[in-house]
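Undergrad: Sharing a model that was predicted from the sequence below.
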Amino acid sequence: MQTGTTSFITTGDGVRIAYRFDGRPDRPVLLLSNSIATDLHMWDGEVPKLVSDFRVLRYDARGHGQSDVPSAVYSLDRLGRDVVELLDALELPRVHVLGLSLGGIVAQWLGIHVPDRIGGLVLSNTAACLGPPAQWDVAIAELMAAPDMAGAADMFLRNWFPAAMLEADGATVQAFRRTLLTTRREGVAGSWAAIRDADLRRTIALVTQPTLVIAGENDTVTTVRHSQEIASTIPDARLRLLEAKHLPNIERRDEFLDIVVGFLRGR
């Protein structure tokens, strides 16, 4: 369990998953699960504060970052099992989980299927179901027919950041653009298929962990309505709204972290 370096596990289906620890080994572990088309570095700005309370475990989902990129349709079950196999390999019986966007969908799956492995659950800018399925089929076909990730990168950035941040084109936006342009299309397409086929609207009623739901008031991808649906279905879940688009951890970092740490501390 090295700290500050990237290591790898291999899943049961032969896919290498990259992960990294930050923080002291004696702290409770907080697993961070990323948005689609990002890698574990999307949390670089948050880790310095999080390590005051937690040992932070980050990973690249299959199809992203330094993890392998199978050219296949991914399923939510497989994405969830990747996390379970990571926890097994690292001998971590129980962790807190913070998932954003697709990471939040994976976090919901974990809460449903391995409740004994999850302490506190934070679901940020996510949904229990993002339909209709046909829209994902069109998106997948268009992405795989495109010559590169340039068009998709522009689309993701518009969805993630407010106009003022995009116009300023600062270091943060540039870093996310670089990641998008180097992300393999097969990984995004496979992950979109997992989103297309996922519908947790009924089964999240089985989640028993303390749950915090965070929504961006200006999020056009996973809207406030999606967050309200989750919070009203998971028993005793809390809902917090932030004035942000799809990445409040970036746009409203201090407020986001105060909410997350305040919720998880002591659980």
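TA: Perfect, thanks for sending it. Note that this is a predicted model, so its numbers are computed, not measured.
Undergrad: C-alpha from now on. contacts and neighbour counts both.
TA: OK.
Undergrad: which residues does the most centrally placed residue in the chain contact?
TA: The centre of the chain sits closest to G103, judged by CA atoms, centre = their mean, with a distance of 2.3 Å. With contacts defined as CA atoms under 8 Å, 6 or more residues apart in numbering, the neighbours of G103 are L32, S33, N34, S35, I36, T126.
Undergrad: any chance of these in TSV, with secondary structure and distance to V261 too?
TA: Output for the contacts of G103, formatted as TSV (DSSP: H, G, I helix; E, B strand; the rest coil; distance: CA to CA, whole Å):
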residue	secondary structure	distance to V261
L32	strand	13
S33	strand	16
N34	coil	18
S35	coil	20
I36	coil	23
T126	coil	19
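Undergrad: Tabulate the residues you listed in JSON lines, adding columns for neighbour count and distance to I118.
TA: Formatted as JSON lines, the contacts of G103 follow (neighbours: other CA atoms under 10 Å; distance: CA to CA, whole Å):
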{"residue": "L32", "neighbour count": "24", "distance to I118": "12"}
{"residue": "S33", "neighbour count": "28", "distance to I118": "13"}
{"residue": "N34", "neighbour count": "25", "distance to I118": "17"}
{"residue": "S35", "neighbour count": "22", "distance to I118": "20"}
{"residue": "I36", "neighbour count": "22", "distance to I118": "22"}
{"residue": "T126", "neighbour count": "31", "distance to I118": "18"}
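Undergrad: follow-up on the earlier one: surely the residue nearest to the centre of the chain is within a helix?
TA: Yes. Looking at G103 with DSSP: H, G, I helix; E, B strand; the rest coil, it is inside a helix.
Undergrad: Next, work out how far apart it and G131 are.
TA: Remark: distance between G103 and G131 (CA to CA, to the nearest Å) = 17 Å.
Undergrad: what distance separates stretch 98-112 from the middle of the whole chain?
TA: Relative to its chain's centre, stretch 98-112 lies at 7 Å (CA atoms, centre = their mean, to the nearest Å).
Undergrad: mind listing the helices for the stretch 1-150 of the chain?
TA: 47-50, 76-89, 102-113, 133-145, 150-160 (DSSP state H, counting those that start in this stretch).
Undergrad: Next up, a structure to set beside the first:
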Amino acid sequence: MPIIRVNGIDVYYKLQGSSQNELLLLIAGFASDSSTWAAMMPSLLEEYQVLRFDNRGVGQSSAPDGPYSIQQMAADAAALLAHLGVARVHVAGHSMGGQIAQELALSQPEKIQSLLLLSAWAWGDGKFNALIELFGDLTQKLEGTLYQKVLLPWLFTEKFYSTPGAIDQLIDLIEKQPFPPTSHGLYHQSRAILTSDTSNRLMDIRCPTLVLVGQEDLVTPIKFSQQLSQGIPGAELVMLQGGHAFVVESAEAVAQAMLSYLEKQRRLSSK
């Protein structure tokens, strides 16, 4: 089981695919471990070597009971890359993972070949912050599967709910999750989100950047992605069908959008 000790915690990671291919790092969001990318992996592995890991607070990584920050979690990711001797990498982050990816691009610009921000944001407005605060507070009131069930309507669309068996299958996966997150780990992740803001530093992100968002995203609405694409020099904005959890609900469409952008950047860099 690949676990390394960095920054005072154990970090679980999974490296798949041919080492002959360029490396793509995937960073999951709030309350999600590296398995959140599972449906996208077959397509991504056709073109890239893929590195996934569990952020502090979830999965098989440590969940210390103390304050977290997005910059701290970006430092965890940077330490993992250093441990593996990675010189250059494409980085994709979903939701909170998009915040972590931004901080990684700002702190390690020489390593980042391209940045893909999915359901992401630079700073939250009043409604968003109230929602994230509530998600954190509910970790102290609700347990396990019930907590996850409360979050699901915010993450998935009516179309997904109307698909026979889709939600039941998802809940079954949640109930069988071998490494469920701790309530304190989720609470500290929520507070890390609330204290994160890259709005005044977006112009310092100089790598090619794709901003992807679901058209029915209730958590991080389209305006957040528009702000990112307007603030990051040369960033491209693409809107797809799906909600906040479109990496699950519309996994193949998201994977193809990512691969298409990366292929376009590859062609441009080879000219």
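TA: Nice, thanks for sending it over. Since the model is a prediction, treat every value here as computed from it, not as a measurement.
Undergrad: quick one, which of the helices of the stretch 1-150 of the first structure is nearest to E186 of the first structure?
TA: helix 133-145 (7.6 Å; CA to CA).
Undergrad: And that closest one, what does it pack against?
TA: helix 185-197 (3 or more CA pairs under 8 Å, 6 or more residues apart in numbering; DSSP states H and E).
Undergrad: Where in the second structure does the helix it packs on align, residue-wise?
TA: Under TM-score structural alignment, the match for helix 185-197 of the first structure in the second structure covers residues 183-195.
Undergrad: Just tell me the aligned range of stretch 245-254 of the first structure in the second structure.
TA: Taking TM-score structural alignment, stretch 245-254 of the first structure hits residues 243-252 over in the second structure.
Undergrad: Quick check: the aligned residue for A128 of the first structure in the second structure?
TA: The alignment partner of A128 of the first structure in the second structure, by TM-score structural alignment, is A122.
Undergrad: quick one: that match and Q230 touch, right?
TA: No. Counting by CA atoms under 8 Å, A122 of the second structure stays clear of Q230, with 11.1 Å between them.
Undergrad: Give me the more crowded residue out of those two.
TA: A122 (19 against 15; other CA atoms under 10 Å).
Undergrad: any idea how far the more buried one is from Q148 of the second structure?
TA: For A122 of the second structure relative to Q148 of the second structure (CA to CA), the value is 25 Å.
Undergrad: What of S34 of the second structure?
TA: S34 of the second structure is 16 Å from Q148 of the second structure, by CA to CA.
Undergrad: Which residue of those two possesses the greater neighbour count?
TA: Neighbour count, other CA under 10 Å: between S34 of the second structure and Q148, S34 has more, with 21 against 16.
Undergrad: Now do the same for that one: its match in the first structure.
TA: Using TM-score structural alignment, S34 of the second structure sits opposite L40 in the first structure.
Undergrad: now L106 of the second structure
TA: By TM-score structural alignment, L106 of the second structure lines up with I112.
Undergrad: Burial check on the closest residue in space to its match that isn't next to it in sequence, number of neighbours?
TA: Closest residue to I112 of the first structure in three dimensions, ignoring its sequence neighbours and counting by CA to CA, 6 or more residues apart in numbering: V207, at 5.3 Å. Here the number of neighbours of V207 of the first structure (other CA under 10 Å) works out to 22.
Undergrad: doesn't G111 make contact with V207 of the first structure?
TA: Yes. With contacts counted by CA under 8 Å, V207 of the first structure reaches G111, the gap being 5.4 Å.
Undergrad: Run through who's touching the match of stretch 245-254 of the first structure.
TA: 36-37, 39-40, 43, 94-95, 119, 154-157, 160, 213-220, 241-242, 254.
Undergrad: all strands for the second structure, in order.
TA: For the second structure, the strands defined by DSSP state E cover 3-6, 9-16, 23-27, 49-53, 89-94, 112-118, 209-214, 236-240.
Undergrad: quick check: the longest one aligns to which part of the first structure?
TA: This points to strand 9-16 of the second structure. With TM-score structural alignment as the criterion, strand 9-16 of the second structure aligns to 15-22.
Undergrad: Trace Y74 of the first structure over to the second structure, please.
TA: Y74 of the first structure maps onto Y68 in the second structure, by TM-score structural alignment.
Undergrad: so who does that match touch?
TA: H188, Q189, R191, A192.
Undergrad: Please list all residues in contact with the closest residue to V69 of the first structure other than its chain neighbours.
TA: Nearest residue to V69 of the first structure in three dimensions, chain neighbours excluded: G63, at 3.9 Å (CA to CA, 6+ apart). Taking CA under 8 Å, 6+ apart, we find G63 of the first structure in contact with V69, P70, T183, R184, E186, G187, V188, G190, S191.
Undergrad: mind checking what G63 of the first structure lines up with in the second structure?
TA: In the second structure, G63 of the first structure lands on G57 (TM-score structural alignment).
Undergrad: what's the spacing between that match and A31 of the second structure?
TA: 8 Å.
Undergrad: any shared contact partners between the two?
TA: With CA under 8 Å, 6+ apart, G57 of the second structure and A31 have common neighbours P181, L186, Q189.
Undergrad: so who does the second one touch?
TA: Taking CA under 8 Å, 6+ apart as the contact definition, L186 of the second structure lies against F30, A31, G57, V58, G136, T139.
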